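> Predicted structure and sequence below. I'll ask about it afterward.
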Amino acid sequence: MSNEGGVYSIPGQEFSRDTTYITTRITADGRDGFPVEPGRYRLVAARACPWANRTIIVRRLLGLDDVLSLGLTGPTHDKNSWTFDLDPDGLDPVLGIERIQEAYLARDPHYPRGITVPVIVDTTTGKVVTNDYAQMTLDLSTEWREHHRPGAPDLYPEHLRAEMDPIMRRIYTEVNNGVYRCGFAGSQEAYDDAYDRLWTALDWLEDRLATRRFLVGDTLTEADVRLFTTLVRFDAVYHGHFKCNRSKLTEMPVLWAYARDLFQTPGFGDTVDFDQIKAHYYVVHSDINPSGIVPKGPDLAGWTTPHGRESLGGRPFGDGTPPG
């Protein structure tokens, strides 16, 4: 694989994420031509990527392991594509391809946008179905419900959606994407604005979670999954590499306890690989870390220490059960 990375920070400009995705959906009624079928589709993700980490967590929480297979790319990629360098011979064992780019080009030989993960591929054709990560996890919770494990949590309960949706939008714009707006800012002004917005949101979350165990309701929801994948990368990557350095996560008592609570919940911490996370950011973003040096720290032992969040009540899985 070429080590030539892409350009992530454009001088003089603020970072603007391309949010145009392949919006085909896999649904129970198959209205887009892709009905839910056990064994037909393959989720391709990377443990390094926060957007992909979401899908790995949700798939595990819902018990879709035997219904939707999982292919994992390596933690680094070049400007063209993620590659299957963790697999024998560098080939995905189901799709038989070296790069996920091949599945994109099978769908559209002139695909004009970034080759992203997570992505769901139709194994009967080898073509990408969707890379719309935000809709993907919601559909796993709703459209795939018939195939959830017994005791699976309802991560997108109808009676909470009116409260959840604006919270998830704010988490996306200010936190999930906010750290990238800091890290890829091309001017001091763009960075300062992104930094202030990020910390305004993190202070809001610190206050919100001081009196409640989870973001919405008294059980785990999609909102918690979306926040977790940024928090778990914060001290290892975003604090230093992306210059989000007002505080470390470990210096924010509420968010640090909340993140540890989730990390120690089956389905969350067991999907996290800190070595892959650090390798991805520090190696791939060669324009902002030209040395390619991956830091040895921070000390990650604290993630398994007691968090005390049980005192706030709430039950992670409600009337259900943790994944096996």
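Thanks, I have it. Being a predicted model, the structure only gives us computed values, none of them experimental.

> contacts and neighbour counts: CA atoms only from here.
Fine.

> thought residue 14 was touching residue 193?
No: the pair residue 14 and residue 193 fails to qualify as a contact (CA atoms under 8 Å) at a distance of 9.3 Å.

> who's more crowded, the two?
A direct count of neighbours by other CA atoms under 10 Å for residue 14 and residue 193 places residue 14 higher, at 21 against 15.

> Now do the SS call for that one.
Reducing the assignment at residue 14 to three states with DSSP: H, G, I helix; E, B strand; the rest coil gives coil.

> Please enumerate the helices of the chain.
Counting by DSSP state H, the chain forms helices over residues 50-62, 101-107, 133-142, 161-170, 178-183, 188-208, 222-231, 253-263, 274-284, given from the N-terminal end onward.

> Which one of those helices lies nearest to residue 123?
For those, the distance to residue 123 is smallest for helix 101-107, at 9.8 Å, taking CA to CA.

> out of the helices of the chain, deepest packed?
The highest mean neighbour count among the helices of the chain belongs to helix 178-183 (a mean of 26), with neighbours defined as mean count of other CA atoms under 10 Å.

> coming back round to it: which among the helices of the chain is found nearest to residue 297?
helix 274-284 (9.6 Å).

> Show me what counts as buried in stretch 236-246.
By 16 or more other CA atoms under 10 Å, the buried positions in stretch 236-246 come out as 236, 237, 238, 239, 241, 242, 243, 244.

> same thing with stretch 111-122?
Buried positions in stretch 111-122, judged by neighbour count with 16+ other CA under 10 Å: 115, 116, 117, 118, 119, 120, 121, 122.

> hold the first one in mind and look at this next one:
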Amino acid sequence: MSDDLAPTYTEKGKAFERDMSYIPDRILAGERSQDPHDATYGGRDDVQVWPVEPGRYRLVAAPACPWANRSLIVRELLGLTDVISVGKPGPTHDKRSWTFDRDPGGRDPVLGMERLQEAYLNRFPDYPKGITVPAMVDVETREVVTNDFPWITHDLYFEWRDHHRPGAPDLWPDDVRDEMETVMKRVFTEVNNGVYRCGFAGSQQAYDDAYDRLFTALDWLEERLADRRYLMGPTVTEADVRLFTTLVRFDPVYHGHFKCNRNKLSEMPNLWGYARDLFQTPGFGETVDFEQIKAHYYVVHTDINPSGIIPKGPDLAGWHAPHGRENL
């Protein structure tokens, strides 16, 4: 799929599978992760540890991409905007790389490059995989550090805590950590990735199976959010960030473009109210650019939408309507 520049097709007859192999490096506040629950990093030979240093890194994150959108939200929520700068590629790209075509002169003003691909090749001259966002780039060397999107937001919380704004939210509350991990895993496999399994299914059977899995999960979430304001209770967590970026794209893109059309998000009362609640929360809505989201999916996915025509709808005014969920 195009968000990470993998092929936008699935071999005929097969289900879509996401390649989750990324540059595994971490930016840490010490030699080990500051997260006591982090058992995945044990000094692996393939992991290089980079130091937390304000001003050293640039987060390259296209607003069009849901995985990159996560990092933009977390950066805002934690108040890291003056600590980690951000570069924003435009919504459309070719098979080579995301490009900075919306910046003056078509170059990122800090990194001085036209394509994010340059940062990858600066470090790995024979880099064989897709050029993905989000990516953390070392400004001085202009080399990519990591593009491992789940760990980027994790580490923004745990490793950069000395630089968080006063009153920053606890995105990884210890008292619900085990349950949150379970919820996030289901959200990722069935919803975040589920819409792509529908959109890039290689057969009718693969599509039907993906469709059923997606809406089973959405029904579960609709029920879960009936009596709680957020996924884990009364406060926003990382789980909400991860779900939001799919929900905010659902009606403009996934419902039609990816054939996830049993119903719209706006027809699921609890999920729709929850999504509006988050959208209206500082740190969420200002990172969303519906024009770029639609341009990305409808222009880049030429195998799904060969005409490149971008739909005018849906009406987005509802995102600003009262949600009433503060009563929960």
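Yes, it's here. Small disclaimer: the values here were computed from a predicted structure and weren't measured.

> before we move on, back to that, looking at the buried residues of stretch 111-122 of structure 1, which one is closest to residue 53 of structure 1?
Checking the buried residues of stretch 111-122 of structure 1 one by one against residue 53 of structure 1 (CA to CA), the nearest turns out to be residue 118, at 8.2 Å.

> What's the match for that closest one in structure 2?
Matched to structure 2 by TM-score structural alignment, residue 118 of structure 1 sits across from residue 134.

> ok, now residue 224 of structure 1?
Aligned partner of residue 224 of structure 1 by TM-score structural alignment: residue 240.

> wait, what's in contact with that match?
In this structure, residue 240 of structure 2 makes contact with 230, 231, judged by CA atoms under 8 Å, 6 or more residues apart in numbering.

> How about residue 269 of structure 2?
The neighbours of residue 269 of structure 2, taking CA under 8 Å, 6+ apart as the test, are residue 222.

> Now which residue in structure 1 aligns to it?
Using TM-score structural alignment, residue 269 of structure 2 pairs with residue 253 in structure 1.

> do you know how far that match is from residue 307 of structure 1?
Taking CA to CA, to the nearest Å as the measure, residue 253 of structure 1 falls 10 Å from residue 307 of structure 1.

> Repeat that for residue 191 of structure 1.
Relative to residue 307 of structure 1, residue 191 of structure 1 is positioned 33 Å away (CA to CA).

> what residue lies at the spatial centre of structure 2?
Note on structure 2: the residue nearest the mean C-alpha position is residue 67, at 1.8 Å, using CA atoms, centre = their mean.

> which residue in structure 1 lines up with it?
Following TM-score structural alignment, the counterpart assigned to residue 67 of structure 2 within structure 1 is residue 51.

> mind listing what its match touches?
Under the criterion of CA under 8 Å, 6+ apart, the contact list for residue 51 of structure 1 reads 117, 118, 133, 229.

> could you dump those residues to CSV with distance to residue 198 of structure 1?
Conversion of those to CSV gives the following (distance: CA to CA, whole Å):
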residue, distance to residue 198 of structure 1
117, 24
118, 24
133, 22
229, 15
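
> closest to residue 70 of structure 1 among those?
residue 118 (10.3 Å).

> Hmm, that closest one is touching residue 47, no?
No: under the contact definition of CA under 8 Å, residue 118 of structure 1 does not touch residue 47, with a separation of 10.0 Å.

> Look up how far residue 102 of structure 2 lies from residue 115 of structure 2.
Separation of residue 115 of structure 2 from residue 102 of structure 2 (CA to CA) stands at 12 Å.

> Compare these two and say which is more crowded by neighbours.
residue 115 (21 against 13).

> was I right about the more buried one contacting residue 95?
No: with contact defined as CA under 8 Å, residue 115 of structure 2 does not reach residue 95; the gap is 11.5 Å.

> Please report the distance of the match of residue 224 of structure 1 from residue 70 of structure 2.
When distance is defined by CA to CA, residue 240 of structure 2 is 10 Å away from residue 70 of structure 2.

> before we move on, what about residue 114 of structure 2?
Taking CA to CA as the measure, residue 114 of structure 2 and residue 70 of structure 2 are separated by 23 Å.

> now swap in residue 135 of structure 2 and tell me
As it turns out, when the distance is counted by CA to CA, residue 135 of structure 2 lies 12 Å from residue 70 of structure 2.

> got a list of what the counterpart of residue 113 of structure 2 in structure 1 touches?
In structure 1, the residue matched to residue 113 of structure 2 (TM-score structural alignment) is residue 97. With contacts taken as CA under 8 Å, 6+ apart, residue 97 of structure 1 has the following neighbours: 84, 91.
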